[in-house]
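Peer 1: Give me a 3D structure for the following:
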Amino acid sequence: MLKYLFVTGTDTAVGKTVVSQALLQHLAALNHSAVGYKPVATGDKLTADGWRNQDALLLQSLSDPIRPYREISPVTLPGDMRGIYNGEPMDFALMSNGLHQLSRQAQTVIIDGHGGWQSILPDYRSYSEWVVHEKLPVVMVIGIQTGCINHAILTAQAIATDGLRLVGWVANRINPGLAHYAEVLEVLRKKIPAPQIGELPYLPRAQQRNLAGYVDLSAVMALKARLTA
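Peer 2: Next up is the predicted model:
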């Protein structure tokens, strides 16, 4: 298994954290230790300990071994997002140090991205600049909805242009009423230059479920074997 998997999406709210959850649960079922990492999160709730993000808390609960919240999510932006684009430098070193620290705790780190591939940070840099700096292999989450084929193809092209490897993609049926669902998946399988490693049906309260069976990392494991042969 690869040491790192960075989970990006074709847009925001397409299910990156749900897929990260599925990957962590799948690895746990294989007795493979893995921790979740959300380097940049948006705080959902202000607590006595500061802003806390529900996605980061979920990743923390699924990590093996369990790590403190600040290790899981070192940067938490204000929940209302007002005034965050202020030019204040993002600490890429802090994000990288956290990643490397977690890599010493488990066999694999599942990194849950923030927004889409070109999501902009408070200092106007793209989040993908950090991913490129760390040379992370990428898993793309495609929220199956109107326009997703275009978004998926453009995202895959952007990842390749940035010099990174797209190791797989996951279809997440976020719109249960979408017509021609099967045809959309067939187009994606023909057009995306990476294997499909998962398919999640529309699942209310997915965070409360075991999603291990909806993903299959055998193609990623095979890639690791080829790279080290």
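Peer 1: okay, CA-based contacts and neighbour counts for the rest of this
Peer 2: OK.
Peer 1: what's the span of stretch 35-47 from first residue to last?
Peer 2: Taking C-alpha to C-alpha, to the nearest Å, the span from the opening residue of stretch 35-47 to its closing residue is 24 Å.
Peer 1: Can you give the distance of it from its chain's centre?
Peer 2: Relative to its parent chain, stretch 35-47 has a centroid offset of 13 Å by C-alpha atoms, centre = their mean, to the nearest Å.
Peer 1: For it, which outside residues touch it?
Peer 2: 20, 24, 51-54, 56, 59-60, 62-66, 71-79, 81, 95, 98-99, 102, 105-106, 108-114 (C-alpha atoms under 8 Å, 6 or more residues apart in numbering).
Peer 1: again, 6 Å this time
Peer 2: 51-53, 56, 59, 63-64, 72-79, 95, 109-112 (C-alpha atoms under 6 Å, 6 or more residues apart in numbering).
Peer 1: Could you do stretch 150-160 as well?
Peer 2: For stretch 150-160, the external contacting residues (C-alpha under 6 Å, 6+ apart) are Thr10.
Peer 1: Could you give the number of residues near the residue nearest to Asp11 when sequence neighbours are not counted?
Peer 2: Closest residue in space to Asp11, ignoring its immediate chain neighbours: Gly116 at 4.5 Å, by C-alpha to C-alpha, 6 or more residues apart in numbering. Neighbourhood size, Gly116 [other C-alpha atoms under 10 Å]: 23.
Peer 1: Alongside the first, I'd like the structure of this one:
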Amino acid sequence: MARRTYFVTGTDTEVGKSVVSAAILKKAADLSLRTVAMKPVASGCEQTPDGLKNEDALLLMEHMTEVLPYEQVNPIALEPAIAPHVAAKQAGRQLAAQRLVGLARGLMMKPAELMLIEGAGGWRVPLNERETYSRLPIELGIGVVMVVPLRLGCINHALLTAEAIRHDGLTVAGWVANRPDETVMSCEEETLDYLKAHMGAPCLGVLPWLPKLDIGKLASQLDIQPLVGKPHPVV
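Peer 2: Just a heads-up that it's a prediction; the model follows:
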């Protein structure tokens, strides 16, 4: 079964969780580690001849090492590009944390050294009227990787998210600073220095904005040793 499993969350929506997840998977593959990943719930899916597909889930499939059917990577695909609980309601479906837990545990049985579970939006995104998405990693008891966008307000959002994760009894295993667009924030270096000093978790890397997505180049900016342990010896 997957030796190390992490939940990937963001401080907000549209912060680059899928890109960061793909870069982590690529970095792990470069270290000769077997990887699997899933995005249990995805809204904003597109109709294809093979059914609803989500570009974020497809990106994960492209960069993990193990070959899985789409339905295992993204078992709940919703068409409207809105909050998952609203999209599910419009589709006549009900999201429940226990079902997501069961789906994740099934994938955790696959032989791999690293598994990523990508959430939706931020830590407190609703699944239904009673549960938030955070219930999934809480039930699984897994560490969390945070994606922090380098933009105005990110310090407050990052520290509040880390506080909520720890309040829920989980560990922030690491965080990645990401530039989600070409805008360069004012005092970026000072912001990074403050976050590194106050997050209480290792910074896994600072990812640049690229006009053309290049997961390999982004992966080269990451240090995932805090997630996977010491690198395997070269034989």
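Peer 1: Any idea what the TM-score is?
Peer 2: Scored against TM-score structural alignment, normalised by the length of the first structure, the superposed chains reach a TM-score of 0.89; 223 aligned residues with a C-alpha RMSD of 2.2 Å.
Peer 1: just to revisit the earlier point, for the residue nearest to Asp11 of the first structure, give me its contacts.
Peer 2: 9-12.
Peer 1: Put together CSV for these, with distance to Leu121 of the first structure, secondary structure and neighbour count on each row.
Peer 2: Shown next, in CSV, are the contacts of Gly116 of the first structure (distance: C-alpha to C-alpha, whole Å; DSSP: H, G, I helix; E, B strand; the rest coil; neighbours: other C-alpha atoms under 10 Å):
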residue, distance to Leu121 of the first structure, secondary structure, neighbour count
Gly9, 16, strand, 29
Thr10, 17, coil, 26
Asp11, 15, coil, 21
Thr12, 14, coil, 15
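Peer 1: Glu129 of the first structure: which of those is nearest?
Peer 2: Gly9 (15.4 Å; C-alpha to C-alpha).
Peer 1: ok, that closest one touching Gly143?
Peer 2: No. Assessed by C-alpha atoms under 6 Å, Gly9 of the first structure is found out of contact with Gly143, at 7.7 Å.
Peer 1: What segments of the first structure are strands?
Peer 2: Assigned by DSSP state E, the first structure shows strands spanning 4-9, 34-37, 40-42, 45-47, 50-52, 75-77, 108-116, 138-143, 166-172, 196-200.
Peer 1: Using the aligned residues only, give the average distance of the fourth one to the second structure.
Peer 2: In the superposition against the second structure, strand 45-47 of the first structure averages 1.3 Å from its aligned positions (mean C-alpha distance after the TM-score superposition for the first structure).
Peer 1: buried stuff in that strand?
Peer 2: Buried residues in strand 45-47 of the first structure, counting neighbours by 16 or more other C-alpha atoms under 10 Å, are absent.
Peer 1: ok, and the closest non-adjacent residue to Pro122 of the first structure?
Peer 2: Tyr85 (4.1 Å).
Peer 1: try Met199 of the second structure
Peer 2: Spatially, and ignoring its direct neighbours in sequence, Met199 of the second structure is nearest to Leu159 (6.5 Å; C-alpha to C-alpha, 6+ apart).
Peer 1: One more: Arg165 of the first structure?
Peer 2: Pro137 (5.3 Å).
Peer 1: What count of nearby residues applies to the residue nearest to Pro122 of the first structure?
Peer 2: Tyr85 of the first structure, neighbours per other C-alpha under 10 Å, totals 12.
Peer 1: correct me, but it touches Leu121?
Peer 2: No. Using C-alpha under 6 Å, Tyr85 of the first structure is not in contact with Leu121, being 7.1 Å away.
Peer 1: before we move on, back to that, I'd like the distance between the alignment partner in the second structure of the residue nearest to Asp11 of the first structure and Ala104 of the second structure.
Peer 2: Using TM-score structural alignment, the equivalent of Gly116 of the first structure in the second structure is Gly122. According to C-alpha to C-alpha, Gly122 of the second structure stands 19 Å off from Ala104 of the second structure.
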